[in-house]
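Student: Sequence and computational prediction follow.
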Amino acid sequence: MALEKWSENGFLADAEEMMNNKSRELQARLAYSPSVCPALQGAYTRLERDDTVTFDLHREALLQLPGIAENPVQRILPVKVIEAEDKGRKKRRIAIVFSGGPAPGGHNVIAGLFDAAKEANPESEILGFLMGPEGIIEGMYQPLSRDQVDSYRNLGGFSMIRTGRTKVDTREKIILSRKTCKELGIDALVIVGGDDSNTNAAFLAENFLEDGVQVIGVPKTIDGDIQVADASGQTLCGVSFGFHTAALAFSRDIANLCTDAASDVKYWHICKVMGRVASHLALEVALQTHPTLTLIGEELAEYLDEERLAAAEKKGERDYTAYGMTLRHLSRIVCNAIVQRAAAGKNYGVLVIPEGLLEFINEIQALIIKLSTLIAEYNRTHDTDFHSDLPDLDKKMNFLRRLAREAEEKACISVWNQRDHDFFSDIPDFFKEGLLTERDSHGNFQFSQVETDKIIVGLVKDYLKILKEKGIYKVGIDRSWYENTLLREGLQPETFKSVLFRNGDIKEAPLLFKEHIISVKTLTLALEKAGLLQDGSVPPAILKVFRKSEPDFRMQPHFYGYDGRGSDPTPFDCDYTYNLGRTVFALISGGATGQMAVIRNLEKDVSQWEPMGIPLAALMHLEERKGKMMLVMEKKLVDVESKAFRAFKAMGEAWLAAGPGEDPCRRPDPVWLAGEKDKPLTLMINHI
């Protein structure tokens, strides 16, 4: 009865109107028309070989991809309608598939492809394979209509046709995929994905040659690890699509944490951002927000312990353990930052780390490689698999213990020896379980399944406890507060200053208790020696000041990943992906296959963008997968010699802000308000 009454009064109708999903931003997005670069503005284009761009082709690519290995780099140029060849206007049936995790802008790749195909020939059809590459294998698809495409323009996610992580990486899957494309009369297949997906695209292009089905790849990953430069260093693909949006989405949230930390003044926030192999997102977030401390994995990998090297050299020895970062030293870096800020009265801050940080720690990387090899070998030689046979940690540890014992008894070289086992046994159980977690479909260690932040926090807390006991880790006391606290109880601040503080004569700095004053007992002894006890006890005001100097380390963990990759794209990513879609059609209409669609000059205005096709085979190298060397697309790591990284390092001390004054945090613009000219800072700084 109550609902009926509310309905009669218009309550539900009003509430429904207030709760509808037609936000102002959604309406603005659907109405937004991406800018198009000059070469793609017309309905017709042509391809021109660009011999100024060269690659060092891996010999294995020549052997495994002979049909597409010699593909040239192709520039896309506009032509007049009267110059357009018939093949540019013919009716086509083009299929597109999303592969891997979502990245903001994917729908605009479809929109750009759809618009370009229909402009060239309104009878052309665009099909979407559903649920990722599984849709190709199983023949699951749907024709895409204009109304459907229009309803997703400039929106995030891959929900129009959805995505999946199935790989077309076996002979059986390739045969089924060829069968599907042949039955559907597909002229060209477009694969939108990351490095693994574009690796699949290369092998599909090779296998589809005899069927006449063209295959074009599109660079997608929020991790930012698809970047392409030729043999001479020319940048051809500055960044993959989705990176800018995800980084900005993370940055907005992390900037809010910077504000919260400076307001509540009692927490360190540890922010783990996606990036299993490369630290591009962590670097971009740092440039966007200026957090207290950011760890870049690629920098840690190049660390040299100069003191240990020098000590070994004096003995005429070479200490190979001095090369590369250890977990122990990593904890020291973080602790030093915490201690420095605490001394300045700032027992709070924001720490940013990449998801794959542990991969850059030599001792952990060695463990991961060894364990991955053992798991892969076990799976190859048993009817079941490692994780089914050994479901709990005790069974896995017993298995590893037997391997170590056998290696020692037989005095043979083994992947797993007693030294490995001893080191692994000392690791906390939750970390052991993380390192032994089931590998992904490629045999790769899944860093997102490991609580990296928990590992770092544990190490940091242990070392901070030592520093606290040594009197090194203390919170600086504001001088004015100290003086007012004592004066209110009739005490003279100057009388106690030289007894309590190590830096009482430095006027600008917060007051730091002397290192030997680490407890009420040692405080009492210091005052007793100076004759400053009141009735044999510590004055309440002094005790209050001492309690304030005692650090209470609290850390809040955060993970930034799925939220950012599901964000609606920035104007930059909207423009970028729409142009990529039109680039794909230009390559198809020009007869290309085995190419990846890219846009050169992304750091410049859209009017200077240059669409082109890069041969996928030229991007391949050999990499260890499941214990075997396989031909895959090479990932791009953060270049520690790049301008962006050097700018980041130059600002490290300023952003740590271990001194008086406010922290120099930066508030980035919201994703949609970023503006057409707002682009990834790493991209822009590298091209200054």
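Tutor: Done, it's in.
Student: contacts, neighbours, all on C-alpha from now
Tutor: Will do.
Student: Next one: A15 from E25, what distance?
Tutor: Taken as C-alpha to C-alpha, to the nearest Å, the spacing of A15 relative to E25 amounts to 20 Å.
Student: Next: Y576.
Tutor: For Y576 relative to E25 (C-alpha to C-alpha), the value is 19 Å.
Student: here's the one I want to compare it with:
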Amino acid sequence: VEANVGFDTICKVNSQLISNICTDALSAEKYYYFVRLMGRKHSHVALECTLQSHPNMVILGEEVTASKLTIFDIAKQICDAVQARAEQDKNHGVILIPEGLVESIPELYALLKEIHGLLKDGVDAGKISTQLSPWSSALFEFLPPFMKKQLLLHPESDDSAQLSQIETEKLLAYLVETEMNKRLKEGTYKGKKFNAICHFFGYQARGSLPSKFDCDYAYVLGHVCYHILAAGLNGYMATLTNLKSPVNKWKCGAAPITAMMTVKRWSQNVGSTSIGRPVIHPATVDLKGKAYDLLRQNAQKLLMEDMYRNPGPLQYDGPGADAKAVSLCVEDQDYMGRIKKLQEYLDQVRTIVKPGCSQDVLKAALSVMASVTDVLTTISSSSTSGQQFA
């Protein structure tokens, strides 16, 4: 699945709002804006909005997880960026944060899990702080009151935190302000007093009219669903690939839902036997992908040079109406097209390697196919084991 219906709309609306904030930051020259974006655990929206609007900095959950960054590591990164910009007489900036960042920070995620376990056991929210493990208790007591209250909220039905209610952007702004005031007193920071303004962009984009791309996308998916029903298929999901091309070049298909499912483990309590449930495994931001690589290539320029970009409002006709997500355009995600190409290669092999072919052709084919099979088996098993217990 190259894109979800609604992703294009959410990113375009948020990017316009972010660009407005960038303009205000550049005008006022005295505020740092911390903007939290919807998107649950994964950071696709934050990445795409960064590529569209060019804020100074973005914190991706996948980066935090891969590098095992703590909340203090992230705060230090931001503080160092603020100090570097202040040395160029820039006392403003815009920082994007994904909604699910709190679940990517190891110590906060461990604290959340412990709190959720106690809530499941029926422990009153007001007494949880006294029953936490020593390490979690120390972290909990360190947090500001608003964050304590939000972490004590009951989890969603899938055991995840109420991410929209946890103001991670305010926690980061609080930690950064504390550290910058400390540096100011010590004389290591010589810029202006740090001032932060926080925003959460969720409902603004979710309540928007759909973009032209999403209108076309949903319409064609509905058309494909009709053909799936007409063919008598059950348990299939309509899919479209080659979405970066014009609509008349989109490729329609149907994928069995079971092919997209893995087993996720849930446990009722810490130490109890886990229960496996089939789920559709969501795709994370690929840290080896072209979209992320594009971000990394420009990260330093975005941080220091204020390359703010305003994509403007949604367009339904004329210039900009057919603009697509940057991450969609730079990635080569034509899955069904690749399947078709593979099938063509296999058909060619069948026409060459058949009864009557020479011994040399047969030996070469066996050697190559054995190597390919070994490589694919290794890749397949490693990717499956990585997803199965996510």
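Tutor: In hand now; what should we look at? Because the structure is a prediction, the values reported are computed rather than measured.
Student: Fetch the TM-score of the aligned pair.
Tutor: A TM-score of 0.79 describes the superposed chains when it is computed by TM-score structural alignment, normalised by the length of structure 2; 325 aligned residues with a C-alpha RMSD of 1.7 Å.
Student: so stretch 239-246 of structure 2 corresponds to what in structure 1?
Tutor: Alignment of stretch 239-246 of structure 2 against structure 1: residues 598-605, by TM-score structural alignment.
Student: circling back: out of Y576 and E25 of structure 1, which sits in the more crowded spot?
Tutor: Using other C-alpha atoms under 10 Å as the criterion, Y576 of structure 1 and E25 rank with Y576 on top: 27 against 12.
Student: in a helix, that's where that one is, yeah?
Tutor: Yes - counting by DSSP: H, G, I helix; E, B strand; the rest coil, Y576 of structure 1 is found in a helix.
Student: ok now do it, which residues does it touch?
Tutor: Under the criterion of C-alpha atoms under 8 Å, 6 or more residues apart in numbering, the contact list for Y576 of structure 1 reads F241, I599.
Student: do the same with T259 of structure 1
Tutor: C665.
Student: Translate it into the numbering of structure 2.
Tutor: Residue pairing (TM-score structural alignment): T259 of structure 1 is matched to T23 of structure 2.
Student: and that match, helix, strand or coil?
Tutor: Under three-state DSSP, T23 of structure 2 falls in the helix class.
Student: Let me know the helix or strand that the residue nearest in space to the middle of structure 1 is in.
Tutor: With distances taken as C-alpha atoms, centre = their mean, structure 1 has G275 as the residue nearest its mean C-alpha position (2.6 Å). Take DSSP states H and E as the rule and G275 of structure 1 turns out to sit in neither a helix nor a strand.
Student: Where in structure 2 does stretch 418-425 of structure 1 align, residue-wise?
Tutor: So stretch 418-425 of structure 1 is aligned with residues 134-141, judged by TM-score structural alignment.
Student: can you check stretch 192-201 of structure 1 too?
Tutor: Aligned using TM-score structural alignment, stretch 192-201 of structure 1 spans no residues in structure 2.
Student: returning to what we had before: just checking, what residue in structure 2 corresponds to the residue nearest to the centre of structure 1?
Tutor: By TM-score structural alignment, G275 of structure 1 lines up with G39 in structure 2.
Student: Please report how far that match lies from G100 of structure 2.
Tutor: From G39 of structure 2 over to G100 of structure 2 the distance is 7 Å, taken as C-alpha to C-alpha.
Student: and what of C225 of structure 2?
Tutor: Where G100 of structure 2 is concerned, C225 of structure 2 sits at a distance of 32 Å (C-alpha to C-alpha).
Student: Looking at those two, which is more packed in?
Tutor: Set side by side, C225 of structure 2 and G100 show more neighbours around G100, with 25 against 19, by other C-alpha under 10 Å.
Student: Let me know whether my guess that the more buried one is in a helix holds.
Tutor: Yes - using three-state DSSP, the assignment for G100 of structure 2 is a helix.
Student: Quick one: residues contacting the aligned residue in structure 1 for it.
Tutor: For G100 of structure 2, the aligned residue in structure 1 is G356 (criterion: TM-score structural alignment). For G356 of structure 1, the contacting residues are M274, G275, R276, V277, A278, S279, G297, F447, S448, by C-alpha under 8 Å, 6+ apart.
Student: Excluding covalently adjacent residues, which one is nearest to G356 of structure 1?
Tutor: Computed as C-alpha to C-alpha, 6 or more residues apart in numbering, the closest residue to G356 of structure 1 that is not its neighbour in sequence is R276, at 4.1 Å.
Student: Would you confirm that the one you found contacts S448?
Tutor: Yes - with the criterion set as C-alpha atoms under 8 Å, R276 of structure 1 and S448 qualify as a contacting pair; they are 7.4 Å apart.
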